[in-house]
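*Asks:* this one's structure only:
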């Protein structure tokens, strides 16, 4: 009985050798991971359904945020991207560090999106002459360096509220306190992990050369991209629902949409307006990644106007993409929120 079974197995594999080999090759091509990410044009999302200001004004036109699709590369995708104008191959270490987990990366992206919303809300309400109060509650840990003191002691989403028993409520305060520390110094952090309050004692350590490159000797705890926990009280109230969209690049468009709902006038003048760029509390519009892919997404969505940051060559790259795809969209350079507002006022 056993001999018959073995003979049948040999016969099956002999007859189906080609099919099995094809399946094996296909599996390797599809599932073998490469140390690259592929980015491509994402979506153009109308902001009216995403941002809701209580009693907000409705207009005929639209403000839109833009996304870039990002995914890990396999072999077929890598080859396809190399022959595609608006798919970009990016080394994995430019998207996230070798030590950063999927959880840490996603947490960092969502935290940057939340920060972007806060900055946009503050700037929009202040610019519209409306009431906004800001409160700071501590500093979130969004990443931890391998081999540094924070590893194994702190976790992503821990919130630091004090250093050496002195309250620390913002990222700037945390950096100001830790900046002068030298290797060998001891630091006592007061940390909130969920509802639990705890003290974490760490020794300051020299950063490995791979982290500081040509900056010279530096020491620290190994906390990367710390983010301030902020709560904002506004009048009228506001709700922003971006689901799982991450990153800070929608700051400018958030600001414009919030102002549009706060003010009685139609800032869009009935037009479809897309754009991108970070927003800080001084109303500066910062550069972003994937600008050419966002131009493609905006054009596909029928946008008539596209706001592009001047910083980081974003504006020049946007013009290049516009010309390349033959778009009639107006590309408008912006350094600050006022640049965008002045352009809209002249429509």
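*Replies:* Thanks, I have the structure now. Keep in mind that what you see is a predicted model, and the values were worked out from it rather than measured. Numbers count the residues shown, from 1 in each chain.

*Asks:* From here on, just use CA atoms for contacts and neighbour counts.
*Replies:* Will do.

*Asks:* now residue 344: how far from residue 39?
*Replies:* 31 Å (Cα to Cα, to the nearest Å).

*Asks:* Looking at those two, which has the bigger crowd around it?
*Replies:* Per other Cα atoms under 10 Å, whichever of residue 344 and residue 39 has more neighbours is residue 39, with 20 against 14.

*Asks:* could you say which helix or strand contains that one?
*Replies:* strand 36-46 (DSSP states H and E).

*Asks:* so what does that strand touch, helix or strand wise?
*Replies:* strand 62-72, helix 75-82, strand 88-91, helix 92-95, helix 291-300 (3 or more Cα pairs under 8 Å, 6 or more residues apart in numbering; DSSP states H and E).

*Asks:* Got another one to weigh against that:
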């Protein structure tokens, strides 16, 4: 009997170990894949405000997003049965960047997109404005040469040796006359805190002239404030967890709606995607098939899609049998022209 009990206990132990291994492999073991799925379709009005603007909006403008999840074995298996899931390799997403660099780059793209949307809306509304540099944002680290010191993707560069550096030109002037190997004290903002860190300069190549000069070994961009001559037309964005440049068109439409009288939505639910430039040009984006699904789930009636993404978007719209009207656009004028044709929805 003792032998039987021992045998039963051994089998039970083996069973527990096997289950634990299966659970680990299915849930916890990392894979080199990422799963893209439809994200959200979010109302833009709560995200952006013109100080003294026309807030009438009986419909909504919505920006659309893509959900991205690093896949375990279980998710990979279930995704095979989901027609809206797209499986891709992590390396294709990161393109040699670290996770921190990718995240910082997306934050930078969103900030740049918001600035471009403000410029495009002001240009279209005939409102005079100026560009005021605010600070420098670090969105990547050079691999050759590597930075020498505690400076990270996502840092905001406030100054060098106590002197403010609101843009790249002033930063370059601060480093002029120094040489690689010199140490400077950087004033940075990281995680909402202002810190000071010593950084050793490295030799970098100037992108414009091709000449060698001392630098930080990081990839940077200037965050700009778009300032209207009329302070009542100042635009403020709320913080968002969404990154990337693809909400530019929809930001522009919402801002323009608040800058001008009347309601461009005319009571309709309007979603869309597309990058934007100062002159109103709408550029292509990634993940349009997922954004079509996200908008459909939020009962969007109209979807503005960059002209270069239209065929892909149309195929997905047919697959899910959506009632949304897809409108291809090359610039913001195309979108505004279509909105003028809409009747007011009661």
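*Replies:* Looks like it came in fine. Computed from a prediction, not measured in an experiment: that's the story for all the values here.

*Asks:* And the TM-score between these chains?
*Replies:* TM-score of the superposed chains, computed with TM-score structural alignment, normalised by the length of the second structure, equals 0.79; 320 aligned residues with a Cα RMSD of 3.6 Å.

*Asks:* which of the helices and strands packed on strand 36-46 of the first structure is buried the deepest?
*Replies:* helix 291-300 (a mean of 25; mean count of other Cα atoms under 10 Å).

*Asks:* what's the mean deviation for that one versus the second structure?
*Replies:* Compared with the second structure after fitting, helix 291-300 of the first structure has a mean deviation of 0.8 Å; criterion: mean Cα distance after the TM-score superposition for the first structure.

*Asks:* Off-centre distance for that helix?
*Replies:* 17 Å (Cα atoms, centre = their mean, to the nearest Å).

*Asks:* same deal with stretch 321-331 of the first structure?
*Replies:* 25 Å.

*Asks:* equivalent range in the second structure for that stretch?
*Replies:* Stretch 321-331 of the first structure lines up with residues 316-326 of the second structure when matched by TM-score structural alignment.

*Asks:* Okay, buried residues for the matching stretch please.
*Replies:* By 16 or more other Cα atoms under 10 Å, the buried positions in stretch 316-326 of the second structure come out as 316, 317, 322, 324, 326.

*Asks:* Name the nearest residue to the third one, ignoring sequence neighbours.
*Replies:* Think residue 322 of the second structure. In space, and not counting its chain neighbours, residue 322 of the second structure is closest to residue 296: 6.5 Å by Cα to Cα, 6 or more residues apart in numbering.

*Asks:* To which residue of the first structure is the one you found aligned?
*Replies:* In the first structure, residue 296 of the second structure lands on residue 299 (TM-score structural alignment).

*Asks:* how near is that match to residue 255 of the first structure?
*Replies:* Per Cα to Cα, residue 299 of the first structure is found 21 Å from residue 255 of the first structure.

*Asks:* now swap in residue 236 of the first structure and tell me
*Replies:* Residue 236 of the first structure is 15 Å from residue 255 of the first structure, by Cα to Cα.

*Asks:* higher neighbour count, the two?
*Replies:* Set residue 236 of the first structure next to residue 255 and count neighbours by other Cα under 10 Å: residue 255 wins out with 25 against 14.

*Asks:* Please, which helix or strand holds the more buried one?
*Replies:* Using DSSP H and E, residue 255 of the first structure falls in helix 251-262.

*Asks:* Tell me which residue of the second structure lines up with residue 57 of the first structure.
*Replies:* Per TM-score structural alignment, residue 57 of the first structure is aligned with residue 55.

*Asks:* Pretty sure that match sits in a helix.
*Replies:* No - counting by DSSP: H, G, I helix; E, B strand; the rest coil, residue 55 of the second structure is not found in a helix; it is coil.

*Asks:* so what's it up against?
*Replies:* residue 258 (Cα atoms under 8 Å, 6 or more residues apart in numbering).

*Asks:* Could you rerun that using 10 Å?
*Replies:* 45, 49, 254, 257, 258, 259, 260, 261, 262, 263 (Cα atoms under 10 Å, 6 or more residues apart in numbering).
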